[in-house]
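> Quick one, what's the 3D model for this:
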Amino acid sequence: MRMNRREFLRWSGTGIGFLLLPARLLARRRSTAQSHSSPSESNESPAAGRANLVVTALADPIRAKQVLAGRAAVDPVDGREKFWITNMNEHSGGELIAIDFESDTAEVFRWPAGQGSWCVLPLPRERLAISTYYDGKFLVFDMRRREFTHVVSFPGESYVWEMAIGSDGRVYGGTYPGAKLGCFDPETGEFEDCGSPVAGTENQYLRNVATAPGGDIICTFGSARQSVRVYRIASKRFELLVPDEPDFFAKPIVSLRGHLFVHHAERGLLAFRGPQLEPVERPPLPDCPVGSGWKGIARYSTEERVHLTAERQTWEWLPATGSLTLVTGLSLRGCRVLDATRDGRLLGIRGQDYFALPSGSPSLELRRIPAESAGRPFHFLTADPPGSPGPHRIWGGPSYGQTVASYEIGTGKVWNSGAVVDSSGEVYGAVSVGGKLYTASYSGADFAVYDPARPWDQWNNVNPRHIGSISDQHQCRPTGRMRLGPDGNLYSGWQADYGEYGGALVRLNPRTEEITVWRNPLGDEPVISLAIGGRFAYLGTDQTANGLPRREGKGQFGVWSLAEERVVFQQRMETMNAVRCIGAMRTRELAFFPEKDELHVFDGESLQFVDRIPAPVPDSPGWCEDVVLHPSGYLLYARGTFLVRVAPNLRTEILGPLEKPVNHMTFGPDGLLYFSSGTTLYSLRGL
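Sure thing, here's the model as predicted:
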């Protein structure tokens, strides 16, 4: 997972590019600043700079959850066993949700810090520990008192991943981007940075930790060079788990019944005995009744009840009696099993739903998580085109959750989907074509299609339907989003898989659903910006990668011929770390992108740069990632609270300031501009 792009305002960070505003407009900007009413009040407000620009707050439509962790624990308040899950909200803060799975009700507790979590860990004395991102903290929640008692920072780290309790009673956790181990005392909150044995390398992750037999901490490091190490609490030193194999790597890691169990990709399930972690020839487990042996042991297993996995099956082993029982053989694709109840039901999450699966059940019952979450910021914004089947909608989606949301023009009806594909992650790009919504998603490099006129049935791959994945092409994240070309095809720009530098340009034909991948069109750099003109696709790159540090070097601008299927122009931009926010016209074959106080202008007919338009705005805010083309032919950029309109004759007009900064924007089928600011969707009339 990429960690460095979660700001409240999603700007490109590449510079400025607007004309200077007249003094009278600046004076009006100072005198008209005021707060905006809530969306429910349907407040309309004229924008400064042009009397007929009217902004209307519509809704906070995105309510999707992103649940990555959960445990079963008895609620001391009422004595009922509940499912305690963590939910991400990058705007209002993370949430701890206590689901009573018997009554299908829930309570929500807002965190004092953090936006999301990968781990919730039961502690003695009716408490829970929660590790957070994007601020790298440990939280302690007292279930009886219904309050957070400690907030512990890990300085310099943005993620604290999994946690484990050491022999000293302290809680240990691994981090990103420093690949460090840290710990804190849950009684006092006192923190210690335990350091990293891979400091100074390209390894940025210490993601998995577990308590070893004897109470030391097992750690997995990656992703440039993976290894498994043991942190000896007494000596405060890291040791290799397998001293003769520094690159030995295995996961998941589970400590149980005096042994450490790990699963190796080639050797299968392995076991190490006692505090010294001596390898044993055969794991002390019952014989596996199916397939080629056990694949893993669930992290939620206990000394009394062990859950084993094999061939997509989950088995329950009771060591005291030797009983081995099949819990489920159901396909749980897209599901995350997080714990088991006292009576043996499997508790888990699938997108916006949870389940409590009884042993031997012939089917999986999914229930929507019974809690309303606060609004979330938009990760993308698009709209049904003019002439498409009604009702017309504005579409968006959040960072993580793998969902889409819609706002129905005219009625104001809001709808949030379940997961559009089985893989975890998020929708990066979406385009509405012929009444259907096509999506491109991280992290499985998936394409899907959804028809809003038909019933939702993702579980059976009916609607939305999975078109295909390009993960076999070593791609992961559609950083260049997805655009509709003049040939009716959908083009997307990609960043390579974890541990690799590179990217791709991809074409999806919505008529045949054929997917064509061109890897590394501008070399081993990701395609982070993409615009489609009349004949060409315009590409921008930088030096970032998934799970690797940013390389030294500048970004590129490139031109791809849609007809010839090849690069016809590329240039390293020696003064730019990244080429972002590319916009393209079709009435004239022109492309634009910003650098500091200017817009570069590229002529597709002559295949050369022809101009640089000076266009500064006050206070130099970042550029909105979206650049939208109006049917009449002009391009619209946004920067903070200002809009800049670029005509085909290169005449540039500044509009604004609006009362809210523009995060994402799109033109609707009714000709209005729709934009997001924070969690709210707005419309703008008068352009």
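
> drop to CA atoms for contacts and neighbour counts, all remaining ones
Will do.

> Tell me where the stretch 151-300 of the chain has strands.
159-165, 171-176, 181-184, 191-195, 205-211, 217-222, 227-232, 237-240, 253-256, 259-264, 268-273, 278-279, 296-297 (DSSP state E, counting those that start in this stretch).

> One more, please, to line up against the first structure:
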Amino acid sequence: MLAALVAALVVPLAVAAAPAAAPAAPIAPVVGAEESLGYPIASRVLSQDQSQGVDAEGRPQAYWVTAGNPETPGMFQATDLRSGEVVFAERLPAGVNSWASTFSAADGTVYFGMVEGQLYSWTPGDDAVTALGVPYPGEGIWRLAAAPDGVIYGGTYPGGELFSYDPTTGAFTNHGQAVPGETYARALAVDDESVWVGTQPRARLTRFDRATGQFHQVALPAQYETHEVVYDMTLARDYLLLRVQPSNDLLVYDTVTGEFVDIVPRISGRAISPPDPAGKHVYFRIASVGVVAYDLDTLTYTPVGWAPNAFPGTWAWVDLDDPAMPGLSLAMTYYYGRIYIWNPQTHAARYIGEDDLQGAPNSITALGVGPDGAVYVGAFLSPPGMARFDPATGATTLLAGAGQVEGFGTYGDHLVFGRYPNAGLLDFDTTRPWSMGTNPGPAATIGGEQDRPQSFAQVGDLIAVGSVPKSGRLGGALSLWDPATGEVVTHRNVVPDQSVVSVAARDGLVYGGTSVNGGYGIDPVATEAELFVADPATGEVLSSIVPVPGGRAVNGLTFDADGMLWGVSDGTLFTYDPATRSVTRAEQLFPSSTSMYGHDRHLVFRGDGYLYVTSSGSLWRVDPESWAVTRLASSGVASLASDGAGNLYYSRGAALYRWNFALRPQPVCDVTVTGPHAGPVTVQAGTTCLDGASIDGPVQVSPGAVLVAEDSAVRGPVRAVGAGGVQLDGVTVTGPLSVTGAVGGVWIDGTTVDGPVELVSNTGGTTVDGLTVTGPLSCTGNEPLPVLEDLDVAGPVAGQCKEA
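Below you'll find the predicted structure:
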């Protein structure tokens, strides 16, 4: 990078527990530039929650809030079930994801909330969505339900609160935390008298009395005491039907007697239908059977012969006004934007796909480079799969079925990765075609209530895996996975109450970094993250220390060529000597920041001798000798991977970027000269750019200064001594060209010199591509060696240029 820019980006060092500082070393100029590679998963239709209703004419509609990404808000869309057409679509002003949508029959309006806290409404026929504000800043909206009288109830996270909104007055009321200590109000069902609330991270059920404003907790059957969440609820006659996770059992509660009267094991989906028009049956899906009709009189179910390959998001009884589907049909939405409809009289079925819905690029969750040299990209709740980017061709391929990838690793020719939820471990042989189910085969699973396999390191024939537990749980794990057999040995709480978010391996031992956080929905009890050393044969922790006092996560670990372990914790870089098991140096080089699970945890040593780190939303270069640090890229940088050519890959939201060391840095011009200029040009400091200039005189570049010349002519000599950088692109020089002792990059492209050319003792990298010289060319003492292409030299060629 150019000297002026480098100077602006050098971060002051705040030394903690470091030896006496040596005299400041000069900051080497940056080589390379950022390159945007676009969106690996360019469009994804995902609506985590849905609802169904009717317009003023009674035409049935399905409502979606398709997810956005950090750069693109979510989008509200409505599908007409009779025509299959999307009849309304609007990109929202704010909010990315929605798990809360409900249609109120009382006023014919759909209400939806965002996990970022916004509440919106739309009435069919309106020209635009109505923003109702952010009722409770800091609280995301995670479920909505409409009462028969039109009052809208909502559940929140992280407060686990129940609130209501009265559309007639516009008033919000906070009714407090539904169940003490529960952070998610995750499921709601409402009638005239009560609001039933299901919670997470512990599956609890409570009834809110709408008249008195009091909560009354209902104990679930004893076998569900340790369950994680009450996820879905439907009121049917006097019964409350609720699905609990992780068993996915359906519990049937008699609201009159206060007893649980039936349990249906392992149903599939996120919803149970409302009662049919006769009030006799509700419908739900069982994966091995298909859709079943559940008889509310006998509490038994019967398959109906309809088996859509999707689990239900919402159900509704709809009038299609179609003789082929008479009366009311049962419509089911699926969160990938699909609609399945079945008629109980004729058993006819209809399908409406997601093609007309608008999605958004999918947010990147993890990056890794496989043994095949390809860059693999995992994404959030990814229905398209994960992406494979080929650096050689620039082509991106979607690999279907991967799910949400939390982390990558390798062994031999295999890429391994961890999937959320339920901590699946998958093994892909990169020498064979991708075929989900066979390559990779069925997932191995980490036990011990783990959910997110974050980090991977090979140790012997095993893969060490660090993981984060399920929602509402503390205590991550170090697992040893044998991909050849599928066996997984899990050691939970290797550091009590902390998750394992980074691992490295050397000399038969595993080194792990922890986070004080557990799964979402629970506060940490530990206060400082640790670095531990473990024996993979037994899982025994041989030693453990706090590498950075006060640090809440040891976000990344890597070994250098000499066996020193480097790590980063909350913006502090540290080194750890495995021989003495002690921290040898620690300095806060980056702004203090931490993340719960992952993106802020990457360190890469490159062949140029530098350490590259993603931390606090930026990509940094660190000199491991002087610990001088330079920011290369900023504004939301996350993840980090390096390909075989040494280029670095990172993400911002849904976009993939490459720091390409073969690209020339982009200049920031302090002075720009254009058009005719009579007399000499002396670049004394900063960056001077010649852009379409015609210089009638010599050009001199002083030590530390930078010259960038494009599409220009110089009638006179060009000399640079100790320059911060020299770039000549499409330049004609009438006279000698001499660049000596440049500490920044020297780039000469498409340039003609009528005279001798000397390139001497330049240390910032020298690249010459397309140079025509009417005199001699001499290159000596340049380190690294010059990169030369397409030379046309009339005179003698000497030194390194001749050797190249």
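
> between the strands of the stretch 151-300 of structure 1, which one is nearest to I409 of structure 1?
I409 of structure 1 lies closest, by C-alpha to C-alpha, to one member of those: strand 159-165, at 38.8 Å.

> okay, the closest one sits on what stretch of structure 2?
The aligned range for strand 159-165 of structure 1 in structure 2 is 140-146, by TM-score structural alignment.

> That stretch vs structure 1, average distance?
Stretch 140-146 of structure 2 differs from its equivalent in structure 1 by a mean of 1.9 Å after superposition (mean C-alpha distance after the TM-score superposition for structure 1).

> Wasn't R29 of structure 1 part of a strand?
No. R29 of structure 1 is assigned helix when assessed by DSSP: H, G, I helix; E, B strand; the rest coil, not a strand.

> Run a quick check on it versus R50, I expect a contact.
No. Under the criterion of C-alpha atoms under 8 Å, R29 of structure 1 makes no contact with R50, lying 11.0 Å away.

> What residue, apart from its backbone neighbours, is nearest P93 of structure 2 spatially?
Take P93 of structure 2 and drop its neighbours on the chain: the residue closest to it by C-alpha to C-alpha, 6 or more residues apart in numbering is P73, 6.7 Å away.

> Run a quick neighbour tally on that neighbour.
18 (other C-alpha atoms under 10 Å).

> give me every residue that touches the equivalent of it over in structure 1.
Counting by TM-score structural alignment, P73 of structure 2 lines up with G93 in structure 1. By C-alpha atoms under 8 Å, 6 or more residues apart in numbering, the residues touching G93 of structure 1 are 110-116.

> I'd like the distance between E225 of structure 2 and P201 of structure 2.
Distance from E225 of structure 2 to P201 of structure 2, counting by C-alpha to C-alpha, to the nearest Å: 12 Å.

> Same question for L565 of structure 2.
L565 of structure 2 is 36 Å from P201 of structure 2, by C-alpha to C-alpha.

> Tell me which of these two has more neighbours.
P201 (25 against 21).

> Mind telling me what that one corresponds to in structure 1?
Alignment note (TM-score structural alignment): P201 of structure 2 maps to S223 of structure 1.

> Leaving out sequence neighbours, find the closest residue to that match.
N203 (5.5 Å).

> What of G558 of structure 1?
Q570 (4.1 Å).

> The one you found against T541, yeah?
No. Counting by C-alpha under 8 Å, Q570 of structure 1 does not reach T541; the two are 10.7 Å apart.

> still on that earlier bit, can you report how many residues lie near the residue nearest to S223 of structure 1?
N203 of structure 1 has 24 nearby residues by other C-alpha under 10 Å.

> Return the residues in contact with it.
Contacts of N203 of structure 1 (C-alpha under 8 Å, 6+ apart): 178-179, 221-226, 548.

> quick one: the helices in the stretch 301-450 of structure 1?
In the stretch 301-450 of structure 1, no helices are found when defined by DSSP state H, counting those that start in this stretch.

> rewinding a little: tell me which of the contacts of N203 of structure 1 persist in structure 2.
Compared against structure 2 with both residues aligned by TM-score structural alignment, their matches' C-alpha atoms under 8 Å, the contacts of N203 of structure 1 retain 178-179, 221-224.

> who wins for neighbours among those residues?
A179 (28 neighbours).

> List the contacts of it.
If a contact means C-alpha under 8 Å, 6+ apart, then A179 of structure 1 has 196, 198-199, 203-207, 221-222 as its contacts.

> Show the buried residues in the residues you listed.
Among these, the ones that count as buried by 16 or more other C-alpha atoms under 10 Å are 196, 198, 203-207, 221-222.

> Quick one: residues contacting the alignment partner in structure 2 of G375 of structure 1.
For G375 of structure 1, the aligned position in structure 2 is P361, judged by TM-score structural alignment. P361 of structure 2 is in contact with 39-44, 68-69, 654-655, counting by C-alpha under 8 Å, 6+ apart.

> about what we covered before: ok but the match of P73 of structure 2 is inside a helix, no?
No. Per three-state DSSP, G93 of structure 1 lies outside any helix segment and is coil.

> so G550 of structure 2 makes contact with A526?
No. Taking contacts as C-alpha under 8 Å, G550 of structure 2 lies outside contact range of A526: 10.6 Å.

> Comparing those two, which shows the higher neighbour count?
Higher neighbour count among G550 of structure 2 and A526: A526, with 15 against 12, using other C-alpha under 10 Å.

> Tell me the spacing between that one and V252 of structure 2.
Taken as C-alpha to C-alpha, the span from A526 of structure 2 to V252 of structure 2 is 39 Å.

> ditto for Q118 of structure 2
In terms of C-alpha to C-alpha, Q118 of structure 2 sits 33 Å off from V252 of structure 2.

> Same question for D570 of structure 2.
For D570 of structure 2, the distance to V252 of structure 2 - C-alpha to C-alpha - is 48 Å.

> what do you get for V503 of structure 2?
From V503 of structure 2 to V252 of structure 2 the distance is 45 Å (C-alpha to C-alpha).

> rewinding a little: pretty sure the match of P201 of structure 2 is touching A545, no?
No. With contacts counted by C-alpha under 8 Å, S223 of structure 1 stays clear of A545, the gap being 11.5 Å.

> Now the common contact residues for the two.
Common contact partners of S223 of structure 1 and A545 (C-alpha under 8 Å, 6+ apart): 498-499.
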